[in-house]
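Engineer: here is a sequence together with a model predicted from it:
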Amino acid sequence: MQQQDSRRHIPRTDTLLALPEVAGARSRVAGHVIMSVIRSAQERARAGEISPEEVEAVVVAELAAATTSTQTPVLNATGVVVHTNLGRAPLSPVAVEALILAAGYVDVELDLDTGTRSKRGRGTRAALLAACPAAEEALAVNNGAAALVLATTTLAAGREVVISRGELIEIGAGFRLPDLIASTGARLREVGTTNRTHLHDYAAAIGPDTGCILKVHPSNFRVTGFTSGVSVRELSALSAEHGVPLVVDLGSGLLAPDPVLPDEPDAATTLADGADVITASGDKLLGGPQAGIVLGRAQTVLSMARHPLARAVRMDKLALAALEATLSGPRPPVTDYLHADPARLRERTEALAAAVGGTVVDHDGRVGGGGAPGVPLHACAVRLPEAAARPLRLGSPAVLPRVHDGATLIDLRCVPEADDHHLLQAVRTALRGL
């Protein structure tokens, strides 16, 4: 007698779709996701990887774990505050709340009093001006590179941008400033050398084709030794003399001086020193969502806002809401982490080390994201075996430590204190598997 093929017992698709757990999953995931899970389980049964009797349980379990995003929340235990690979600045609770409120219909371009169209981003503009009174006008676009592109396009398309050779930088992922500026149709007029540039270098380069002078804050590196540069104040006097606008790209988004970062340029000081326009990122030291911040003289900023390119780089309603809340609300997590109390950090670190059998070692964190390159953030960390790093990254919650000198280091600077218990459980789980 011929044995019956067990594959005949694989549940039919309509049978699986009728399961209460599968029907309930439709409120969380799309129909094609459900079908993909069902077909995958059926194929595994046909291949003999699971039995026909296990298909139903596999489908139910996978749909229970299914999410609509591939992004995994991570506890940042590296000590790097603005970690580009982790999305840079974490949003404050008020920014998250504002983002959620803006997810539905909102008056992003509507005057509710008159029922007519209004100007987009008016609340964010007002918040920027309140946070940086040195600026006459403000504009927010979708990222820092877009802010710089808009500035050079508006002021120097088809003309020259005068810039020091020492400021033609490359940052992460191969992003190069010269390529960005060239894409706007402007021509680079390089002055000085890699390590030394003088005021007379700029003066000699200014001519009828000069669209603007550009000064860029170097990101992620320092040049030391036999060096010289030209200050914003000096360049401002030169630009005023020749009637050429001065654009300063600050990058990090610091709006006012911070004693923790004494050498980091800030928007208020730079504008007071005479810059016509500054550009910066919103998701670095400002502590908000990805955004390009433009602050400066009213005439120049408004000319950028009226340029056709401004429409292509405008912010969406979610980022506008989160940025406004960041500027108007309590200080964001980035600022808290930079100013973390050393004594409290050590207390938390020692408690974690005692609970998991690790040792406490001195550890210097970093600002990250191109802010304050080379400035250490003195603290401490829990030292664990190097082999703990991978299970920590793959655990739940995922924890990203620093791997250094053959050890896994867990720095609590950027871990919210409310998550200390979750971090403890993640470390215990990772160490059990070693």
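Structural biologist: In hand now; what should we look at? Numbering: from 1, shown residues only.
Engineer: going forward, measure contacts and count neighbours with C-alpha atoms only.
Structural biologist: OK.
Engineer: go ahead and confirm residue 157 touches residue 181.
Structural biologist: No. With contacts defined as C-alpha atoms under 8 Å, residue 157 does not count as touching residue 181, sitting 9.3 Å away.
Engineer: which neighbours do these two share?
Structural biologist: residue 187 (C-alpha atoms under 8 Å, 6 or more residues apart in numbering).
Engineer: give the helix, strand or coil label for residue 72.
Structural biologist: coil (DSSP: H, G, I helix; E, B strand; the rest coil).
Engineer: count of residues packed around it?
Structural biologist: Residue 72 has 11 neighbours, counted by other C-alpha atoms under 10 Å.
Engineer: residue 160 too?
Structural biologist: Neighbourhood size, residue 160 [other C-alpha under 10 Å]: 24.
Engineer: residue ranges for the strands of the protein, please.
Structural biologist: Using DSSP state E, the strands of the chain run over 74-77, 110-111, 116-117, 137-141, 160-164, 187-191, 210-216, 246-251, 277-281, 292-296, 359-365, 377-385, 398-404, 407-410.
Engineer: tell me how far residue 145 lies from residue 412.
Structural biologist: Counting by C-alpha to C-alpha, to the nearest Å, the separation of residue 145 from residue 412 is 31 Å.
Engineer: same question, residue 103
Structural biologist: Counting by C-alpha to C-alpha, the gap from residue 103 to residue 412 is 32 Å.
Engineer: between the two, which one's more packed in?
Structural biologist: Comparing residue 103 with residue 412 by other C-alpha under 10 Å, the one with more neighbours is residue 412, at 29 against 11.
Engineer: try it against this one:
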Amino acid sequence: MTADLSRLPAVDRVLKGATAQALVERYGRTLAVEAVRTALADLRTAKAVADEDGVATLAADKLAARMAPSQRPMFNLTGTVLHTNLGRALLAEAAIAAMAEVLGRPSNLEFDVADGRRGERDDHVRTWLRQLTGAEDATVVNNNAAAVVLLLNSLALGKAVPVSRGELIEIGGAFRVPDIMARAGCRLVEVGTTNRTHLRDFEAAIGPETAMLMKVHPSNYAVVGFTHSVPEAELAALAHKHGLPFANDLGSGQLVDLERWGLPHEPTPREALQAGADLVTFSGDKLLGGPQCGIVVGRKDLIQKLNKNPLKRALRLDKGRLAALEATLRLYADPDRLAERLPTLRLLTRPAAEIDAVAHRLLPAMTRALTGQAEVAVEACRSQIGSGALPVDLLPSHCLSIKATGTRSGAAVERLAAAFRALPMPVVGRIEDGCLKLDLRCLEDEAAFIAQLAHLKMPGGA
């Protein structure tokens, strides 16, 4: 029997009800009217009827979905600490507070309070970067790709830059070094082979059009076996012999030696400069543990050339990220408490025994939530650092391994993963060996994780 659509209330009648008035109060009249009209249109399409309150309730659901923030906090249980898709480094409390302090009010971003004149925004971090890297000068832009573009466009526009074939990397999102170099306006000269590049290869590539020599730190992969790469000090000496600058793109970057905390060594900007690099680029939101930014440190005269490039203005940092970066850099002045205060280092150095204890505390609640649907077990696993840092080095960890009852089918495990992603605070793990693995290295709020298990809704046939 077809519904009598003439019984649907008019927009004005719906808006007079208490539910609709609450929508107007919360979201404003324009959005409330639009939502009511959309709800009525949907009812007509579905050939369904509802009274004034029913229409307003449908409108409320639509508005709630529309006005919800598109970015949501999540539980990163993938086992990748610096997960690019999940926002990379978590900011330290000091960095978050520093951002909040300046974002809601005017600040001395480019103002010298002492003499009342215009200031330079990089001054807020320049002194710390010089101190922590040993560089003559420093500048910052919005990410490391931008730092490389600015460097090449400033020093090698229209000229040639030799790079080893083994370093022509591609990282996530089809980001390729050759493409970046082309966009920067310089000409890539490939030298050596994928697995072996010698100093003589660079020597042969240097000509009248050569602007600089460049080294790119491998990301997300490692070449092993019959390999050879030119040591940085030798590349720097060759560049300087020909009157050329030598740039080293470290990619991830770290300001301290991670071996102090039992982690594998990652090259630092200070080491790169000591090896002879004139400019070093690296990221702020990876191993450094700060906000998204790209950092360039090195010779003062070269940094000045970068800062005079009009691109610098297009790529500069806003006041919030500068405040967060400055606060993060300050933490490095106290290395004894760095692992305690910097979330990235705290998570990377978390003992496997501590993670195992978390897993066993969570196991009973997980088992109850999945009774009759899936089997849960604690298993040893390996975490990775992520974001291209130390790609072959894994960290011992523990996970909750969830297997759909009676099957290891791909469809069943995908349904398990979807159910956890549908929680109020989505949980993202990894699928491996027919199971959903929730690596607990990055789980610090156990209470919030357990509390929302009551909302877990398993689809039929999981």
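Structural biologist: Perfect, I can see it now. What you see is a predicted model; the values in this text were computed from it and never measured.
Engineer: of all the strands of structure 1, which one is nearest residue 86 of structure 1?
Structural biologist: Of all those, strand 74-77 sits nearest to residue 86 of structure 1, with 7.6 Å by C-alpha to C-alpha.
Engineer: list of residues touching that closest one?
Structural biologist: Residues outside strand 74-77 of structure 1 that contact it (C-alpha under 8 Å, 6+ apart): 86, 397-402, 409-415, 423.
Engineer: isn't residue 253 of structure 2 right up against residue 265?
Structural biologist: No. Using C-alpha under 8 Å, residue 253 of structure 2 is not in contact with residue 265, being 11.0 Å away.
Engineer: the two: which is more packed in?
Structural biologist: residue 253 (26 against 13).
Engineer: what sits against the residue lying closest to that one once chain neighbours are set aside?
Structural biologist: Of all residues not flanking residue 253 of structure 2 in the chain, residue 282 sits nearest, at 5.0 Å (C-alpha to C-alpha, 6 or more residues apart in numbering). By C-alpha under 8 Å, 6+ apart, residue 282 of structure 2 lies in contact with 144, 147, 249-253, 269, 294-296.
Engineer: what's the closest of those residues to residue 164 of structure 2?
Structural biologist: residue 249 (12.8 Å).
Engineer: residue 315 of structure 1 matches what in structure 2?
Structural biologist: Structural alignment (TM-score structural alignment) places residue 315 of structure 1 against residue 317 in structure 2.
Engineer: that match: neighbouring residues, count only.
Structural biologist: 21.
Engineer: ditto for residue 195 of structure 1
Structural biologist: Using other C-alpha under 10 Å: residue 195 of structure 1 sits among 16 other residues.
Engineer: and the one 10 residues further on, by the same measure?
Structural biologist: Taking other C-alpha under 10 Å as the neighbour definition, residue 205 of structure 1 ends up with a count of 18.
Engineer: circling back: dump the strands of structure 1 to JSON lines, plus distance to residue 126 of structure 1.
Structural biologist: Listed next are the strands of structure 1 as JSON lines, based on distance: least, C-alpha to C-alpha, whole Å:
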{"stretch": "strand 74-77", "distance to residue 126 of structure 1": "33"}
{"stretch": "strand 110-111", "distance to residue 126 of structure 1": "16"}
{"stretch": "strand 116-117", "distance to residue 126 of structure 1": "18"}
{"stretch": "strand 137-141", "distance to residue 126 of structure 1": "8"}
{"stretch": "strand 160-164", "distance to residue 126 of structure 1": "30"}
{"stretch": "strand 187-191", "distance to residue 126 of structure 1": "34"}
{"stretch": "strand 210-216", "distance to residue 126 of structure 1": "26"}
{"stretch": "strand 246-251", "distance to residue 126 of structure 1": "21"}
{"stretch": "strand 277-281", "distance to residue 126 of structure 1": "17"}
{"stretch": "strand 292-296", "distance to residue 126 of structure 1": "12"}
{"stretch": "strand 359-365", "distance to residue 126 of structure 1": "34"}
{"stretch": "strand 377-385", "distance to residue 126 of structure 1": "33"}
{"stretch": "strand 398-404", "distance to residue 126 of structure 1": "37"}
{"stretch": "strand 407-410", "distance to residue 126 of structure 1": "40"}
